[in-house]
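1. For reference, the sequence and a predicted model appear below.
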Amino acid sequence: MAAGVWSYWPVLSDLWDFWRHNADYSVGQLVPFVAVWMIWSYRHELRKLPVRTCWWGLLVLLISQALRLAGLYYMYGSVERYSIVLTIAGVVLLVWGYQVARQLVWVFLFLLLMIPLPGRVHNQVAVPLQSFASTSAVFCLETAGYLVARHGNVLELSDRTSVAVAEACSGLRMLTAFTVVAATLAFMVRRPAWQKAVIVLSSIPVAILANTLRLVATVLLHEWIGGEVANRFFHDFAGLTMMPVAVVILVIELRLLRWIGQPAP
């Protein structure tokens, strides 16, 4: 284990710096700690499982190191980062066996959430999100009776109110954070696999909705109070407020899924 940490130390150090300096993926630094808690919560089940060496784990390790070598050769850092999770899965499978590895599948999948999206994928996600944030904010404001002019990603509510929807306003930060929260919530509840999958996938529209509400509130504050207060609201208070709102929505969704899953009388 120590040899693996030493081997991956440059990758882990680079990943830590990325988390600290890129707000869209800052939630990634919490994922390993939550994963440790998940394993701890499985401790009673894991103690009952037989520990048998599974040599298929060696194959998984070879594949993970081949991916890492390809990432180094082609200077593609994301492949190196993803190989961390595959290496962990391979070690567990090799040392503790198939049944233990199977019990921890959700943890392995959860660890993937700590890896930032590759640059090309990031752009393919962030740019449409940014455009959708602008469009949805205009729709909500016009529905509320405001006349809004949109020029690209710039919203004009009046002659003195002009708000640029920057990439930081795209909602990608909320999307990554809400996905981690939804995956943790899905782990905590005892539900069928399909309901857990629905909870995780629903974090995407919930995050988009929350970001739209935050953007609408920011534009209105620009109009009513001024830019400085509105910007502080957007980057500080609104982000903190939307997280419990998202959790409430997910809990309501869990109740609906339980109601749907109940057999008819």
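-> Structure received.
2. When you work out contacts or count neighbours from here on, use the C-alpha atoms and nothing else.
-> Fine.
3. quick one: the strands in this structure?
-> With DSSP state E applied, the chain shows strands at 149-151, 154-158, 161-164, listed in chain order.
4. Using a markdown table, lay out these together with distance to Asn123.
-> Conversion of those to a markdown table gives the following (distance: least, C-alpha to C-alpha, whole Å):
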| stretch | distance to Asn123 |
| --- | --- |
| strand 149-151 | 21 |
| strand 154-158 | 19 |
| strand 161-164 | 18 |
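5. Mind checking those strands for the one nearest to Ile115?
-> Ile115 lies closest, by C-alpha to C-alpha, to one member of the strands of the chain: strand 161-164, at 28.9 Å.
6. Which positions in that closest one come out as buried?
-> Within strand 161-164, the residues that qualify as buried are Thr161, Ser162, Val163, counting by 16 or more other C-alpha atoms under 10 Å.
7. Residues contacting that strand from elsewhere in the structure, which ones?
-> Residues lying outside strand 161-164 but in contact with it, judged by C-alpha atoms under 8 Å, 6 or more residues apart in numbering, are Asn153, Val154, Leu155, Glu156, Val219, His222, Glu223.
8. Weed out the non-buried ones from those.
-> Asn153, Leu155, Glu156, Val219, His222, Glu223.
9. For the spatially closest residue to the third one that is not a sequence neighbour, give its distance to His151.
-> Read it as Glu156. Closest residue in space to Glu156, ignoring its immediate chain neighbours: Ser162 at 4.4 Å, by C-alpha to C-alpha, 6 or more residues apart in numbering. Applying C-alpha to C-alpha, to the nearest Å, one obtains 10 Å for the distance of Ser162 from His151.
10. One more: Leu215?
-> Between Leu215 and His151 the distance, using C-alpha to C-alpha, works out to 16 Å.
11. which of these two has more neighbours?
-> Leu215 (26 against 10; other C-alpha atoms under 10 Å).
12. The more buried one touches Phe234, doesn't it?
-> Yes: between Leu215 and Phe234 there is a contact under C-alpha atoms under 8 Å: 7.3 Å.
13. Give me the residue at the spatial middle of the protein.
-> To find the centre residue of the chain, average its C-alpha atoms and take the closest one (C-alpha atoms, centre = their mean): that gives Thr176, at 2.6 Å.
14. can you pull the contacts of Ser136?
-> Contacts here follow C-alpha under 8 Å, 6+ apart; on that basis Ser136 touches Thr212.
15. now it: how far from His151?
-> Look at Ser136 and His151: by C-alpha to C-alpha, they are 14 Å apart.
16. and what of Thr161?
-> Thr161 sits at a distance of 13 Å from His151 (criterion: C-alpha to C-alpha).
17. what's the answer for Thr212, then?
-> Taking C-alpha to C-alpha as the measure, Thr212 and His151 are separated by 17 Å.
18. next, the one to line up against it:
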Amino acid sequence: MLLARARPQVSLFRSLTLADIVLLVGAAILAVPTMFQVGEFNWTTEQGGHGPIVLATGLWLLWREIKTSPAERKPGNLVIGILGLGILLSIYCLARITGILEIEALAMYGALIVGAYMLFGGAFIRSIWFPLIYLALALPPPDSVVAAVTQPIKIAISEWAVTLLYALGYPIASSGVTIQIAQYELLVAAACAGLNSIISLSAICLFYGYLRHRTNFAAFVMIALAVIPIAVFSNFIRVLILILITYYLGESAGQGFLHDFAGLTMFSAALLAVFVIDSIFTRLLHLRSAKAAQ
């Protein structure tokens, strides 16, 4: 009787050379100043408040995937690695000189991934693809992307809210993202336009979906696709609530504690909606599997 010999666990750092250690030290020198600035200027804002949570959970998930990855770990193509590092480090230096933190952070992160490719190869990088994508959500998006995403969402939410309330008899009108109701004028800012909740919800739900449905790609995609419409609809409800609070209780009430409370409430409701959709979808899959087995 032949017994299969267990494959020994290969340590990630077993075969590191002096050159590899120098590369890791260089990666730390590259990443620490940039991440310090990201924490200081982005994570302290409402738009980037989810960053520390994404970073902590992403590093945990990355380490978990690294330990369990069956992919072979061997150095990647040196020419591709040097070329990629050259391009990304050039972009990094230019962005750091000009003070464009968003481009600097993305170039830094790309350089770290290329460095990992040079150390451990493409097969290993592909095996840990999700933590790498997930960690990118901790970085600030470029301002041009923010403007391109938020502007149509802000305009659409403003128009929907005004149309509904006008049909209900409220004295309301809008011009772009500015809403006039009675004697009050409101501006639908980026915080009420869906971007913050889209990014935060996407991060949380992708993390949840990957852990829960790692082997079920259809369920994972369903959760990812449900995030954006739920976030936009929840922000539409939030804007409606804030307009009505301002109309009945005054501008100070609409911009004070009730503003933050409405945001927290709608975010919680949106997150709950994602979990409910996932539960229904999972139950339907189980019923379908049970019928197919009969």
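-> Happy to help now that I have it. Just so it is clear, the model here is predicted, and its values are computed rather than measured.
19. show me what contacts the aligned residue in the second structure for Ile249 of the first structure?
-> For Ile249 of the first structure, the aligned position in the second structure is Ala273, judged by TM-score structural alignment. The contact partners of Ala273 of the second structure, taken as C-alpha under 8 Å, 6+ apart, are Ile230.
20. now swap in Gly121 of the second structure and tell me
-> For Gly121 of the second structure, the set of contacting residues under the criterion of C-alpha under 8 Å, 6+ apart consists of Arg73, Lys74, Pro75, Gly76, Asn77.
21. swap in Val138 of the first structure?
-> Remark: with contacts taken as C-alpha under 8 Å, 6+ apart, Val138 of the first structure is in contact with Val148, Ala149, Arg150, Leu155.
22. Narrow those residues to just the buried residues.
-> Applying the neighbour count, that is 16+ other C-alpha under 10 Å, the buried entries in these are Val148, Leu155.
23. Take the contacts of Val138 of the first structure and lay them out in a markdown table including distance to Pro116 of the first structure.
-> As requested, the contacts of Val138 of the first structure are exported to a markdown table (distance: C-alpha to C-alpha, whole Å):
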| residue | distance to Pro116 of the first structure |
| --- | --- |
| Val148 | 35 |
| Ala149 | 34 |
| Arg150 | 31 |
| Leu155 | 29 |
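24. Closest to Ala168 of the first structure out of the contacts of Val138 of the first structure?
-> The shortest separation between Ala168 of the first structure and any of these is 15.2 Å, and it belongs to Leu155 (by C-alpha to C-alpha).
25. The second structure: which residue goes with that closest one?
-> Using TM-score structural alignment, Leu155 of the first structure pairs with Ile179 in the second structure.
26. Setting aside sequence neighbours, what's the nearest residue to the counterpart of Ile198 of the second structure in the first structure?
-> Mapped onto the first structure by TM-score structural alignment, Ile198 of the second structure lines up with Leu175. In space, and not counting its chain neighbours, Leu175 of the first structure is closest to Ala207: 5.1 Å by C-alpha to C-alpha, 6+ apart.
27. Leu249 of the second structure matches what in the first structure?
-> Taking TM-score structural alignment, the alignment pairs Leu249 of the second structure with Ile225 from the first structure.
28. right, and the residue nearest to Leu175 of the first structure touches Ser170 too?
-> No: no contact is recorded between Ala207 of the first structure and Ser170 when judged using C-alpha under 8 Å, the distance being 10.4 Å.
29. For Val274 of the second structure, see how far away the residue opposite Ala166 of the first structure in the second structure once aligned is.
-> By TM-score structural alignment, Ala166 of the first structure lines up with Ala189 in the second structure. In this structure, Ala189 of the second structure and Val274 of the second structure are separated by 25 Å, where distance is defined by C-alpha to C-alpha.
30. the more surrounded of these two?
-> Taking Ala189 of the second structure and Val274 together and counting by other C-alpha under 10 Å, Val274 has the greater number of neighbours (20 against 13).
31. can you tell me which residues contact that one?
-> Val274 of the second structure sits next to Cys205, Ile223, Ala226, Val227, Ile230 when contact means C-alpha under 8 Å, 6+ apart.
32. one more time with 7 Å, if that's ok
-> By C-alpha atoms under 7 Å, 6 or more residues apart in numbering, the contact set of Val274 of the second structure is Ile223, Ala226, Val227.
33. I'd like the distance between it and Leu61 of the second structure.
-> 21 Å.
34. For burial, what's the neighbour tally of the aligned residue in the first structure for Ala224 of the second structure?
-> The pairwise alignment with the first structure assigns Ala224 of the second structure to Val200, based on TM-score structural alignment. Neighbour count for Val200 of the first structure, taken as other C-alpha under 10 Å: 20.
35. As a check, name the ranges of all helices in the second structure.
-> For the second structure, applying DSSP state H gives helices covering 18-41, 51-68, 78-98, 101-120, 122-127, 129-136, 143-167, 195-212, 217-249, 251-255, 257-293.
36. Tell me which of those sits most buried.
-> Highest mean neighbour count of the helices of the second structure: helix 101-120, a mean of 22 (counted as mean count of other C-alpha atoms under 10 Å).
37. Give me the helices and strands touching it, please.
-> If contacts are counted by 3 or more C-alpha pairs under 7 Å, 6 or more residues apart in numbering; DSSP states H and E, helix 101-120 of the second structure sits against helix 18-41, helix 78-98.
38. how about a cut-off of 10 Å?
-> Using 3 or more C-alpha pairs under 10 Å, 6 or more residues apart in numbering; DSSP states H and E as the contact test, the elements touching helix 101-120 of the second structure are helix 18-41, helix 78-98, helix 122-127, helix 129-136, helix 143-167.
39. Gly209 of the second structure is nearest to which of the ones you listed?
-> Comparing those against Gly209 of the second structure with C-alpha to C-alpha, the closest turns out to be helix 129-136 (11.1 Å).
40. how far out from the middle of the chain is the closest one?
-> Here helix 129-136 of the second structure is found 9 Å from its chain centre; the criterion is C-alpha atoms, centre = their mean, to the nearest Å.
41. Tell me the counterpart residues of that helix in the first structure, please.
-> The alignment of helix 129-136 of the second structure onto the first structure (TM-score structural alignment) spans residues 105-112.
42. Give me the distance between the nearest residue to Leu165 of the second structure once chain neighbours are set aside and Thr163 of the second structure.
-> Leaving aside its sequence neighbours, Leu165 of the second structure sits nearest to Ile172 (C-alpha to C-alpha, 6+ apart; 7.1 Å). Computed as C-alpha to C-alpha, the Ile172 of the second structure to Thr163 of the second structure distance reads 9 Å.
43. Likewise for Ile21 of the second structure?
-> When distance is defined by C-alpha to C-alpha, Ile21 of the second structure is 61 Å away from Thr163 of the second structure.
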